[in-house]
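Visitor: no FASTA, just this:
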């Protein structure tokens, strides 16, 4: 494949440095995981599990699909890779404890760029008390040309029950923590080359490069009695659909309530949308990679700080199977009306 050229960085390439020297460079930037008894350097790490259970999740980022080196720095990619996994841990109601990283890269990959990736991983995980505790590196096939980064995150439930996608019940409320549409808006700006948009696009581009999941909102929701939860990585309509199907219910999104949370006060989504001729609600409903959290709560629950009600849960019937509706309209019809081309991201499609 042909990939965009990355900026030159001092420090040579992976081929010139060698595997073990590269690992030493990366480990030096890993940070310290509070739960780790044994970190990088042995055949495996040892991570304490006070709860007796381990939450584990993995995401794979592929150059050209999830990031471009001419659009994002290595530090950006490290932040993004960590966030995608740490948000999944939070969506289970857990607190992140450690990261494991698998890296496949061409021999000509600049060492400096990989050091930046390590810095980004450490910077995203560090404030949560987590860090990279191990992993693996391998040379990618020279003709592939792409960097592949696989990150596994571990987490601790702290005695709480895991919050699954399958626990929503009719009569409950649907709530959101975090922002939506910003990453998709930033991606649209990058694809247009930022021309004709102006300075208001900077925040959206930054959000695409470095999402800001509401990590603390996950454990807080679990403590407050959340019955189902997931992170919004593929798009609100798509991920709400996953929750609805897993629970066998209908998720009813209130368009006005969602707009009040996601689009008020007016900001980059309005401004960039106007410049690009895009309804910002299309980004809010179908844009992914912001890693907001979506959860259901009993109707009488007191929602933690940072959570806002955007809808309700209804029973699925023979005529209305499990799925998502926005103001009474099927999700697919809403996405089509907005010109979104689908309810969210679907791999292999």
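Guide: It's in. Everything quoted here is computed from the prediction, not taken from an experiment.
Visitor: For the rest of this, base every contact and every neighbour count on C-alpha atoms.
Guide: Will do.
Visitor: which helices and strands does the helix or strand residue 86 falls within pack with?
Guide: In this assignment (DSSP states H and E), residue 86 forms part of helix 74-91. Contacts defined by 3 or more Cα pairs under 8 Å, 6 or more residues apart in numbering; DSSP states H and E place helix 74-91 against strand 55-62, strand 95-105, helix 111-125, strand 148-156, helix 202-209, helix 217-223, strand 228-232.
Visitor: Give me the buried positions along stretch 283-298.
Guide: For stretch 283-298, burial by neighbour count (16 or more other Cα atoms under 10 Å) applies to 283-298.
Visitor: Tell me which of the helices and strands packed on helix 74-91 lies nearest to residue 17.
Guide: Ranking the helices and strands packed on helix 74-91 by proximity to residue 17 (Cα to Cα) places helix 111-125 first, at 7.7 Å.
Visitor: which residues touch the closest one?
Guide: Residues outside helix 111-125 that contact it (Cα atoms under 8 Å, 6 or more residues apart in numbering) are 9-14, 17, 22, 25-26, 29-31, 73-79, 81-83, 86, 131-132.
Visitor: for comparison:
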């Protein structure tokens, strides 16, 4: 059966039923799908909100990624942004554009991915909208609750250390393999299809004294550049300390590749960091920017309007 055969309200009913399986509504969702709008709790009186758009052919290809992984990826890149602010994700909303000839089971698998990624952080898909489209489009909004001060990009200070947790360059390596018609090594291809943000480690960053933090989505050097600009500091990265994938261009991919959704943060130099955080550099006074082994490095990341579509 296709989406067109089922109809708008039929597919909405199937999606809603799919999302309610397993964990159901998380503790932050007071009223989920089925009404004119969802109701989400905000215990601290503050809501962290972020949104992303995923377009078929730009962010994913259906011949490269199964629908379940596309759903996980769509949720992960938004949930990671909430966590990067030091907030607990509570709910996700998604707008879904889909061709009428798309199989219903493809849509259901995508929804399973959205739901299961949210379950990683005890969040829920609270609602959304479905429209007909020429290609698949996902517009995702994630909400979160703050239990303390937000961790912004503007808090880094000279003397801080720079550390990362999570994989870097693996998604870029997977994209390179798929672009060349290869599907091995499977772990690298899988990294492109479905990121695995280290949510738990990032959620403990405030306890460790993090002064600034961000989600690495467009490349480590480029994203650290945003942190440096916001904080008015210079970030000095030691290239050999940056973990990368086991491929010939792994170091370059670790510095410039996006979509792994690792986290980069700055900490006071006296902070005792657990093994999941790897120190890769320092923060110094100076003109805002990033150097790698003492030299400027760029342009060094993803820009929708600088690079052609993959």
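Guide: Great, that's in hand. Since the model is a prediction, treat every value here as computed from it, not as a measurement.
Visitor: care to give me the TM-score?
Guide: Here the TM-score for the pair of chains, by TM-score structural alignment, normalised by the length of the second structure, is 0.94; 302 aligned residues with a Cα RMSD of 1.2 Å.
Visitor: before we move on, back to that, can you list the helices and strands packed on helix 74-91 of the first structure in JSON lines and add distance to residue 41 of the first structure and mean neighbour count?
Guide: Shown next, in JSON lines, are these (distance: least, Cα to Cα, whole Å; neighbours: other Cα atoms under 10 Å):
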{"stretch": "strand 55-62", "distance to residue 41 of the first structure": "21", "mean neighbour count": "17"}
{"stretch": "strand 95-105", "distance to residue 41 of the first structure": "13", "mean neighbour count": "23"}
{"stretch": "helix 111-125", "distance to residue 41 of the first structure": "16", "mean neighbour count": "24"}
{"stretch": "strand 148-156", "distance to residue 41 of the first structure": "18", "mean neighbour count": "23"}
{"stretch": "helix 202-209", "distance to residue 41 of the first structure": "30", "mean neighbour count": "21"}
{"stretch": "helix 217-223", "distance to residue 41 of the first structure": "31", "mean neighbour count": "24"}
{"stretch": "strand 228-232", "distance to residue 41 of the first structure": "33", "mean neighbour count": "30"}
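Visitor: quick one: which of those is nearest residue 164 of the first structure?
Guide: Closest of those to residue 164 of the first structure is strand 228-232, at 5.1 Å (criterion: Cα to Cα).
Visitor: how much does that closest one stray from the second structure?
Guide: Compared with the second structure after fitting, strand 228-232 of the first structure deviates on average by 0.5 Å (mean Cα distance after the TM-score superposition for the first structure).
Visitor: Find me the equivalent region of the next helix-or-strand element following that strand in the second structure.
Guide: Following strand 228-232 of the first structure in sequence order, the next helix or strand is helix 236-247 (DSSP H and E). The aligned range for helix 236-247 of the first structure in the second structure is 220-231, by TM-score structural alignment.
Visitor: same check, this time on stretch 103-118 of the first structure
Guide: Aligned using TM-score structural alignment, stretch 103-118 of the first structure spans residues 96-111 in the second structure.
Visitor: And stretch 53-70 of the first structure, by the same measure?
Guide: Using TM-score structural alignment, stretch 53-70 of the first structure pairs with 46-63 in the second structure.
Visitor: would you list the helices and strands packed on helix 74-91 of the first structure in CSV and tack on distance to residue 272 of the first structure?
Guide: Below are those laid out as CSV (distance: least, Cα to Cα, whole Å):
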stretch, distance to residue 272 of the first structure
strand 55-62, 27
strand 95-105, 34
helix 111-125, 27
strand 148-156, 31
helix 202-209, 9
helix 217-223, 28
strand 228-232, 22
